[in-house]
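# Here is a sequence with its predicted model. Questions after.
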Amino acid sequence: MSGKITDFFEKKTTTTIDEAENKDNDKELTSTTTTTTTTSTTSKKKVAAAPKKKAAVASKKRKHESSDEETDKEEQQNDDDDDGEEKVENNNNNKKLKNEEKSEEINSTITDNNYYDDIENYFTDKQWKEALSGEFGKAYFKKMITQLNKRYSSKEKPIYPPKNEIFSAFNYAHLEDVKVVIIGQDPYHGKGQAHGLSFSVKKGVSPPPSLINIYKELETDIEGFKRPLKNGFLEPWARQGVFLLNAVLTVEEATPNSHKDFGWADFTDAVLKILSKQDQPIVFILWGGFAQKKEKLFTNKNHLVLKSGHPSPLSIKHFIGCKHFSKSNEFLKSKGIEEIDWKITE
């Protein structure tokens, strides 16, 4: 822009000088036709006046050049100011972007940790919550819960049981009131079945094959037991101190053992170790090879360990006749502990 202004003033100045010189030449011709003396006098005046006119023109030109320089400086200053403002704006934008990114990161962390925070609400029993507080803070547990939170949130494939029922087994009886522990492998993977208790299904859901076989064994083992045909809800056992624990507490729909590598085994092993250290006598019932691998965790001689095949139809012949229910009651009675009423009504 400054270059255009300078060109304009230079052209204007040149035009002014040319016009002044043309006027002087016209006057000079007019004076010559009058008289020689006048011509001489006029010529002298012109000679004397010419330097003044040229000086005035030069001065005017210098003013224009000075004005151009000031204009250039002003424009440069404006450009510098614009650059400065742009830098400030860029810095502000960068800060804003960083703050937004940090906010997103915090929000993401909060989102990931929501499930972990909710666990405080899922554990309603204070004794269990206190006993397991050390596990909640471990890296494997936080990683597992974060992973589970994403799986539950994505809804690509249903996860069972619902989040608020994962720890149901811990909320039916205080740690000090546990009498019998029955270890399962992982939850039922059919819709509407699992609710946090091993081998149990929700109200209104027909008993699965393994539970039907458990009922069959009870019919031959416990006098007066009548097998319910439509009720597989084992809550009455849980309320009496039967701890129905799966080694893995979650599963994807129609995909058994899908969460076996999530870290649940570390958690439930810690649970079993805590139970093993309890002074009150406990019966540990281990059905099948998977559950029997946990036997090494029970080093307390106060407890009783019972083993047999799994109640699944695939291994039923190694399960039927084990009499684990009557044996559990005999042990509890011998220790002065109230026996379990194994009855399940329709």
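Looks like it came in fine.
# When you work out contacts or count neighbours from here on, use the C-alpha atoms and nothing else.
OK.
# can you give me the helices in this protein?
Using DSSP state H, the helices found in the chain span residues 2-34, 36-122, 126-131, 133-136, 139-154, 168-171, 209-221, 235-239, 264-276, 288-292, 324-334.
# could you check the angle helix 36-122 makes with the fifth one?
On the basis of axes from the mean of the first three to the mean of the last three CA atoms, to 10 degrees, helix 139-154 is oriented at 100 degrees to helix 36-122.
# what helices or strands is helix 139-154 leaning on?
With contacts defined as 3 or more CA pairs under 8 Å, 6 or more residues apart in numbering; DSSP states H and E, helix 139-154 has these neighbours: helix 36-122.
# second one coming, line it up with the first:
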Amino acid sequence: MPWGTFLKIGEQIMSRFPQGWETFFEEEIKKDYFQQLWKTVQHEYYTTTVYPPGKDVFAVFKLVRPEDVKIVLLGQDPYHGKNQANGIAFSTASAITPRSLANMFKELKSDLDIDHPSNDLSGWVAQGVFLLNTILTVREHQPLSHQELGWETFVLNVLNFLNSNNKVILYCAFGNQAMKMYSKINGIKSENILRYGHPSPFSYDKYFKGTRPFSQINSWLEFHDLTPINWAQ
């Protein structure tokens, strides 16, 4: 099945693979699980309201080539409100800051005295911070509604692909769900994982506040002779 036909969601078509990810996607879309996943996801877009917009499902892949990924930071699933999800974990197209992102920005201010200029985190991704959700689509107002459709398998395959092709990569876990996913990666090294609590309102004060993840990530990158992230972008 041609890629444009296979990836069609309503009137939106991705006409080509994200640049640099061709090898991965060419193999992945041939797999039975992915074809069943995409059949289900297309049906969801046709019959109900699903986020992010179809053109943005793989947005994070379009912003950074696999060989340029230095850090993986997993989210859970997309924001489930209108005009929020943009295909980048934690990031949003909305001017209203979701609570978890607001808490990340609080910690960024406390850690490095940086006020991030917007809710759009594409500037981080362009520098090699791969902000990927574990589940890439969601029904409106129904968090985790696309859990166990096959996205988790897809994301684990992405992580294995990155881990096998990148010489040095940092896996940053915000919460237990990200850590569970990282534990499944083939050959992952414990020294390449930084673990923190989740920035959600339920765990921010106890497990995330004061942990200084942004400066610690940059220290890790510098130790491995990699350019630190400009978190103000």
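Alright, I've got the coordinates. Computed from a prediction, not measured in an experiment: that's the story for all the values here.
# Any chance of a markdown table for the helices of structure 1, columns mean neighbour count?
Below are the helices of structure 1 laid out as a markdown table (neighbours: other CA atoms under 10 Å):
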| stretch | mean neighbour count |
| --- | --- |
| helix 2-34 | 13 |
| helix 36-122 | 13 |
| helix 126-131 | 15 |
| helix 133-136 | 14 |
| helix 139-154 | 16 |
| helix 168-171 | 22 |
| helix 209-221 | 19 |
| helix 235-239 | 18 |
| helix 264-276 | 18 |
| helix 288-292 | 17 |
| helix 324-334 | 17 |
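# which residue in structure 1 lines up with residue 210 of structure 2?
Under the alignment (TM-score structural alignment), residue 210 of structure 2 maps onto residue 321 of structure 1.
# Ok, residue 222 of structure 2 next?
Match for residue 222 of structure 2 (TM-score structural alignment): residue 333.
# correct me, but its match touches residue 339?
Yes. Assessed by CA atoms under 8 Å, residue 333 of structure 1 is found in contact with residue 339 at 6.2 Å.
# ok so, going back, what sits against the closest residue to the match of residue 210 of structure 2 other than its chain neighbours?
Nearest in space to residue 321 of structure 1, with sequence neighbours left out and distances taken as CA to CA, 6 or more residues apart in numbering, is residue 217 at 6.6 Å. Counting by CA atoms under 8 Å, 6 or more residues apart in numbering, residue 217 of structure 1 touches 320-323.
# Throw the helices of structure 1 into a markdown table and include distance to residue 315 of structure 1, thanks.
A markdown table is the format used below for those (distance: least, CA to CA, whole Å):
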| stretch | distance to residue 315 of structure 1 |
| --- | --- |
| helix 2-34 | 97 |
| helix 36-122 | 35 |
| helix 126-131 | 34 |
| helix 133-136 | 34 |
| helix 139-154 | 32 |
| helix 168-171 | 26 |
| helix 209-221 | 10 |
| helix 235-239 | 24 |
| helix 264-276 | 23 |
| helix 288-292 | 8 |
| helix 324-334 | 16 |
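# Would you mind measuring from the residue sitting nearest the centre point of structure 2 to residue 88 of structure 2?
When CA atoms, centre = their mean is applied to structure 2, the residue found nearest the centroid is residue 132 (1.0 Å). Per CA to CA, to the nearest Å, residue 132 of structure 2 is found 6 Å from residue 88 of structure 2.
# what residues are shared contacts of the two?
Contacts common to residue 132 of structure 2 and residue 88, judged by CA under 8 Å, 6+ apart, are residue 60.
# ok so, going back, what's the match for the residue nearest to the centre of structure 2 in structure 1?
Using TM-score structural alignment as the criterion, residue 132 of structure 2 maps onto residue 245 of structure 1.
# mind checking how far that match is from residue 239 of structure 1?
Residue 245 of structure 1 sits 14 Å away from residue 239 of structure 1, going by CA to CA.
# and what of residue 267 of structure 1?
Using CA to CA, residue 267 of structure 1 is found at 23 Å from residue 239 of structure 1.
# and if you look at residue 122 of structure 1?
Distance of residue 122 of structure 1 to residue 239 of structure 1, computed by CA to CA: 17 Å.
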